[in-house]
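K.L.:
This is a predicted model, with the sequence first.
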Amino acid sequence: MKKDNYDLTEIPIPNVSFGGPVLPLPSLVETSELQEDANHAKKTISGKSFPVLPVFNAVVFPNVLQAVMLTEDKQIGAVDNAMSKGQLLVAVTSTSEDADEEISTKSLYEVGVLCIVEDVIHPSPENLVAILRGVVRVDIDSFTQSNPYLRCRVSNPLMPVHSNRVLAHDTELFVAYSKLQYELGELVHLRQMENADEFVNSLHKENNIPFLVNFTAAYLSLVARVKIELLRISDVKELVIALIPYVRQTSELVQINEKISKQTQSDMDEMQRKHFLEQQIRTIREELGEGDLADQTIDELREASTKKQWSEAVQKIFDRELGNLERIPTQAPDYSIQLQYLRLMLDLPWQECSQDRFDLQHAEKILNRDHFGLELVKERILEHLAVIKLKNDLKAPILCLYGPPGVGKTSLGKSIAESLGRKYVRISLGGLHDEAEIRGHRRTYIGAMCGRIIDSLKKAGTSNPVFVLDEIDKISSDYKGDPAAALLEVLDPEQNVAFHDNYLDIDYDLSKVLFIATANTLSTISRPLLDRMELIQVSGYLLEEKIEIAQRHLVPKELEAHGLTSEQFAIDTDALTYLIEGYTRESGVRALQKKLAALMRKQAKRVAMEQEYEVQITPEIIQQDLRTPPYTRDIWQDFGMPGIVTGLAWTEVGGEILFIESSTHHGKEGKVTLTGNLGDVMKESAVIALDYIKAHSEELQIPVDTFDKLEIHLHVPEGAIPKDGPSAGITMATSLVSTLTKRTVKPRIAMSGEITLTGRVLPVGGIKEKILAAKRAGVKTLILSKENEKDILDIKPIYIEGLTFSYVETIREVLDLALND
């Protein structure tokens, strides 16, 4: 071999490529030398054999320099023999595209090109390349040798047409040749080749047909089979005409590619810019000794995992997902998704729990400090603490506090968390209709995230917080699923030990969480969900309780919110009573807080404007600032006539007294009229009471013919307000008996109870609110069912002071207690 370190720069050729590999090409000034070589070859070719160089995935053409990679021993042997003896060799294309397959004569085409081996170079220590110069095309007659390299006999050399004068005698060839020159020049310009203008000018200066056609055929991006067909064409004109469509097709492909490149250039530029900046950041970090950012992130995640208190199963999942992250390029969209998932796993507290505080006296003090009343709820929490203190492994119960708005259900969760020494977490379920809000999305979706349960635990940082599920009765469902059904697993102590979030995709233990649900009503909560919760009713506040809450909590809070001091604003019990009774009608204290805020704004204005003002707020000042009271409370009145009885009613905003009136007059025999916007149940109670009176008219000393002579009218005042329920049964019966017997009702007496057809008195609800209403109205004696006696025991004695309770079992007892002789 001539050289071991061949320098490609010594070959005077332009860098040209039309889709294939960039290969060295001869300059046009070498064509005379090629012609001499062809003439010499024609004289010495007949009857001789030549070494065979198999070529893979390429076709060598005459008049063109071509680089051929040498990978097989037979290839290297043929080149060595040709160079050592100064012989030509035959470059024959293999039908096989795999260079690793064993070379055989059957895998070679029957046509080849006699070539001169210009040189052999080593582009790299592993590669060996032969530089061939094609001389003449030949047919393969037979193979004379197979080892250590192939040899063959050739025939039918195709001598190149080198006379330029042939173009002047063949007009069709001249036109076709000119067209080929033009198309080739356009292709060179489209490819934006270096020295394109110089190269095109050289094509037009010398009309060298052999070089142009072979150069074009060699360096178009065509498959080997098509190039072999072009090599077989012996007629020059036919070859020129055959090449023109291929050149034009290549130009069209270049234009399409250029158009697509321009459309995507902006996106590519942004990606390249981002990649470039990331590379710069990576380089800077390496110079500062911080290492690769991605590697640093991996190391930080792996180190953080060693500090987590999780099970071996979770650790295996984390290691697997971390391995997936290492295999994802940082520029890929999936990288940030995977990184976010791993960080969620690390942020979750898993088995990390805060230490419970078992000081029951301290817990009771906290609960009493923050909430006045609510004795049943506070007692239940203290019971739970006591059991945990004794057993230390009790599963957390699921409490559901239900009651009217504004009674402190939500704020109670904060006090419970403080008394237990736990973190406080709250999520509002009002209007929630997507199941994924509870269980999370699967990671296959774009923008997937974990559910609100897991996300709240991540923010809390412990696995045993006090978790308030606010407004659980206002959950809805649609085509996205039923969140209430998803909560079944969360609120079931037997299932939430392995709660499954779709995004996390790992079972998480919720059994240590103290769940507290709040609701205004139980009617809209599904029965399976109710079955999993321990229901605790939070009833409305009595007047005395509201006054205490205002003095202890609301007034100090609003003073601070409005920038006032106790020396600038003070309100006593009488003024609070007037404010509550005249300006609020609710079970809770939210409206009371708003009215106090309104009073303080008025006072703040007077203080800021340096006007005269009274520090002590009186009912007169309240009426002046808040205008006329919108509500009036019913007061017991001594009407002094039969048929008017005071009953007790429960409403959503508390208890009320209810007057029931009845009268008789001559009219249609046996007709009974009921008025006052009564519901079906209340109408039934009236019918039952009248039927009982008719059945026992003799015992009640009512003449039998009374019902045949008189028309009875029973009315409940305030007819614009709908009224319903069975609790006015004994009140209606007492009113009818009073009217029919002309016996008046004893003073300051009220009653509530359901009546049956046989005269029994059944218990009713809302006793606490009804007692409050009776006390406000000035009632002294209350008649209730015997079974309602237990409800009185739950009320503090201070709130029922001055009231007398009479418990009855039959309507006869009611009549004896309520009516005068």
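P.N.:
Yep, it's here.
K.L.:
Please count neighbours and contacts with C-alpha atoms only from this point.
P.N.:
Fine.
K.L.:
Run through the helices of the stretch 701-821 of the chain in chain order.
P.N.:
706-709, 729-741, 767-777, 789-793, 811-818 (DSSP state H, counting those that start in this stretch).
K.L.:
All the strands of the stretch 101-250 of the chain, in order from the start?
P.N.:
Along the stretch 101-250 of the chain, the stretches classed as strands by DSSP state E, counting those that start in this stretch are 108-124, 127-145, 151-158.
K.L.:
residues of the shortest one that come out buried?
P.N.:
Pointing back at strand 151-158 there. Neighbour counts over strand 151-158 (16 or more other CA atoms under 10 Å) mark Arg151, Cys152, Arg153, Val154, Ser155, Pro157, Leu158 as buried.
K.L.:
structure B:
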Amino acid sequence: MSEQSPTPEIVQYPLLPLRDVVVFPHMVIPLFVGRPKSIKAMETAMEAGKSILLVAQKSAAKDDPGPQDMYAIGCVSNILQMLKLPDGTVKVLVEGGTRAHIRDVIDVRTHWVAEASAVAAEGAGAPEVEALRRALLSAFDQYVKLNKKIPPEILTSLSGIDEAGRLADTVAAHLPLKLEQKQQVLEMFDVKQRLEHLLSQLETEIDILQVEKRIRGRVKRQMEKSQREYYLNEQVKAIQKELGEGEEGADLEEMEKRIKRAHMPKDARKKAESELKKLKLMSPMSAEATVVRNYIETLVNLPWKKKSKISKDIKQAQEILDRDHYGLEKVKERIVEYLAVQTRVEKMKAPILCLVGAPGVGKTSLGQSIARATNRKFVRMSLGGVRDEAEVRGHRRTYIGSMPGKILQNMSKVAVKNPLFLLDEVDKMGMDWRGDPSSALLEVLDPEQNHTFVDHYIEVEYDLSEVMFVATANTLNIPPALLDRMEVIRLSGYTEDEKMNIATKYLLPKQMKNAGLQEGELSVSEAAIRDIVRYYTREAGVRAMEREISKICRKAVKQLLTDKKAGDDKPHRITVTPKNLDKFLGVRRYTFGMAEKQNQVGQVTGLAWTEVGGELLTIEAATMPGKGKTITTGKLGDVMQESIQAALSVVRARSRRLGVKEDFYQKHDIHIHLPEGAT
């Protein structure tokens, strides 16, 4: 009616705002109406010719929209059917008619009334419209084939629509466009523009559907593969159950879970999963299955992520070190320095210390003390007499009875990746045709390499960079390359005063406890302890002194029990003094004080230095008629023999001053004897 008049006719219609719905011309759609104003508008429309203006709300959240909340373009529709529901709402079936431009909205209290004019289509006769109509129909045909949600019958009804504008509206109604996009199509009065816009939207939707189809196909193939594997695995389980191997399947499932829980690096996990696949295909009774199972168990048991929380409390660490050991200030200072730096630097390389000292000075026990001070777990590996490289780096799996090296075995035992690892007696390693273990240790003790340590058995990299290595040695008889990787801290022998402090504070209470003595049952005087140091021991450390104190404690227990059996029930207190010390330890073994008060002919005292402490040597000499030979006895080394020759040369050079006849050396033999010359 408005298409032929130059001035559009303005008509009043009951107005129904819609949420999330845009109604197009010729579109039949059911609506549920629940708002009082909307229901009243429907009733008014039914009474006045069944025409109603449907317009979309800009925001669905508005429960009572005003004129500003509605779009300006709507659709004059015809009510086909109206049904009141028991809950008070209304179900209505409407058919879109023509586009309408809302000029004004009037609130008549009970409902909204719109003054609107119909909008005519533009450009329907343009030459390109027919071509665009056909292209749109073809594209929609492709879209329906890809989109299973739209019934194919819709194509039959579309092919019967000759009017391009109506076709465009019908296609727009079936596309999954947003409310704003559908409203934009409704507001396009130019048919050509509407067709071009919808063709572009259709092409975009087709591209999206094609991608979705590819994704669905890929997912389906993966699911089919997974289902096939699951089916085959279930068949294998059923066969194993029939053969009595059902428990093995449960073990393999548990092992698979343990691999996932182990938090291995990517390479290690890939290796473990590969070996597990092999194991699933093997007979559980085969020897190869046992080898593979042991290998997976080794990988799973290694601590890949688990750590101890390192203590950074400097004061507490100092207290622990002082409580456990008397003296040893250098090594204590080095540990406290390490902890101090660690408080500033979050991740730092642990020091590799080498404690060098005589036997019994407390190197091994100091390692345990350092572990307590830093709150690390302690693990010890003795290298004394080790000659096989495989002890460190493991055996290759091709050998029967192969196993990982002691490094990884101990890491599995301690179950954390940052323990304190004590390498005991590192100077006593040997080498033979099986390899050199000291060379294998080069990788372990190098901070630049040990984060990628590879054991021959596991064949994947393992990170040792967070381990704190402490080595102990009696001498520096260590290969230079290995020694270069360690920070050497010398532990000198204890002085007499230090030994007395150690005996009083540590050894005596320890041995009394070991012997079952109460605190008031035994007393050892300071003078008695000093005599033990002077006359019963001669060492750099304190092991011999501990044995002597242990002997005193045992004899004290024996005496207490003997007195009790004799009927003496009075509480006893055994006191050890220098006067009765010989009753507990026997006669004195060593002398103390001046070596000799008077010079002895043919005898002199020498002082020797060794890696394990000092030694006093008694050197004896005798002359006899002969032919000028020099005889040496006492298992002398080259250095001592050369020293004897040098001394003899000095005496001969001073013969005239010393009053020795010149022919004395030709007519006499000289015999020099060192009872402990092998030192």
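P.N.:
Okay, I see it. Just so it is clear, the model here is predicted, and its values are computed rather than measured.
K.L.:
got JSON lines for the strands of the stretch 101-250 of structure 1, with distance to Thr306 of structure 1 too?
P.N.:
Listed next are the strands of the stretch 101-250 of structure 1 as JSON lines, based on distance: least, CA to CA, whole Å:
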{"stretch": "strand 108-124", "distance to Thr306 of structure 1": "47"}
{"stretch": "strand 127-145", "distance to Thr306 of structure 1": "48"}
{"stretch": "strand 151-158", "distance to Thr306 of structure 1": "69"}
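K.L.:
closest one to Gln351 of structure 1 among those strands?
P.N.:
strand 108-124 (58.8 Å; CA to CA).
K.L.:
corresponding residues in structure 2 for that closest one?
P.N.:
Alignment of strand 108-124 of structure 1 against structure 2: no match, by TM-score structural alignment.
K.L.:
What is the burial count for the aligned partner of Phe378 of structure 2 in structure 1?
P.N.:
Here Phe378 of structure 2 is matched to Tyr424 in structure 1, going by TM-score structural alignment. The local packing of Tyr424 of structure 1 (other CA atoms under 10 Å) involves 20 other residues.
K.L.:
give the contact list for the residue lying closest to Tyr424 of structure 1 once chain neighbours are set aside.
P.N.:
Computed as CA to CA, 6 or more residues apart in numbering, the closest residue to Tyr424 of structure 1 that is not its neighbour in sequence is Val466, at 5.1 Å. By CA atoms under 8 Å, 6 or more residues apart in numbering, the contact set of Val466 of structure 1 is Gly413, Lys414, Ile416, Ala417, Arg422, Lys423, Tyr424, Val425, Val513, Leu514, Phe515, Ile516.
K.L.:
right, and Leu198 of structure 2 touches Ala173 too?
P.N.:
No: judged on CA atoms under 8 Å, Leu198 of structure 2 makes no contact with Ala173 at a distance of 10.8 Å.
K.L.:
how about Arg452 of structure 1, what's its partner in structure 2?
P.N.:
Arg452 of structure 1 maps onto Lys406 in structure 2, by TM-score structural alignment.
K.L.:
Now for the spatially most central residue of structure 2: which residues touch it?
P.N.:
Nearest to the geometric centre of structure 2 sits Lys305, at 2.4 Å (CA atoms, centre = their mean). By CA under 8 Å, 6+ apart, the contact list for Lys305 of structure 2 reads Ala262, His263, Met264, Val416, Lys417.
K.L.:
Just the buried ones out of those, please.
P.N.:
Buried among the contacts of Lys305 of structure 2 (16+ other CA under 10 Å): Ala262, Met264, Val416, Lys417.
K.L.:
now, which of those sits nearest Ala168 of structure 2?
P.N.:
Distances from Ala168 of structure 2 to the buried ones among the contacts of Lys305 of structure 2, taken by CA to CA, are shortest for Met264, at 59.8 Å.
K.L.:
Look up how far Ile453 of structure 1 lies from the counterpart of the closest one in structure 1.
P.N.:
Matched to structure 1 by TM-score structural alignment, Met264 of structure 2 sits across from Trp310. According to CA to CA, to the nearest Å, Trp310 of structure 1 and Ile453 of structure 1 sit 19 Å apart.
K.L.:
hang on, the earlier thing: the more surrounded of Leu198 and Ala173 of structure 2?
P.N.:
Between Leu198 of structure 2 and Ala173, counting by other CA under 10 Å, Leu198 is the more crowded of the two (22 against 19).
K.L.:
Hmm, Thr630 and Gln671 of structure 2 touching each other?
P.N.:
Slight slip there: residue 671 of structure 2 is His, not Gln. Yes: counting by CA under 8 Å, Thr630 is a contact partner of His671 of structure 2 at 6.0 Å.
K.L.:
in structure 2, what residues pair with the longest helix along structure 1?
P.N.:
Counting by DSSP state H, the longest helix found in structure 1 is helix 236-263. Using TM-score structural alignment, helix 236-263 of structure 1 corresponds to no residues of structure 2.
K.L.:
hey, where'd the strands end up in the stretch 451-600 of structure 2?
P.N.:
Remark: strands assigned in the stretch 451-600 of structure 2 by DSSP E, counting those that start in this stretch are 453-454, 461-462, 468-473, 487-491, 522-524, 574-576.
K.L.:
An error on my part: the question was meant for the stretch 351-500 of structure 1.
P.N.:
398-402, 424-428, 466-470, 499-500.
K.L.:
how much does the third one stray from structure 2?
P.N.:
Between strand 466-470 of structure 1 and its aligned partner residues in structure 2, the average distance after superposition works out to 0.8 Å, using mean CA distance after the TM-score superposition for structure 1.
K.L.:
Could you identify the helix or strand that succeeds the longest strand along structure 2?
P.N.:
When structure 2 is parsed with DSSP state E, its longest strand is strand 90-107. Following strand 90-107 of structure 2 in sequence order, the next helix or strand is strand 112-118 (DSSP states H and E).
K.L.:
Which residue range of structure 1 does that following strand align onto?
P.N.:
Going by TM-score structural alignment: strand 112-118 of structure 2 matches no residues.
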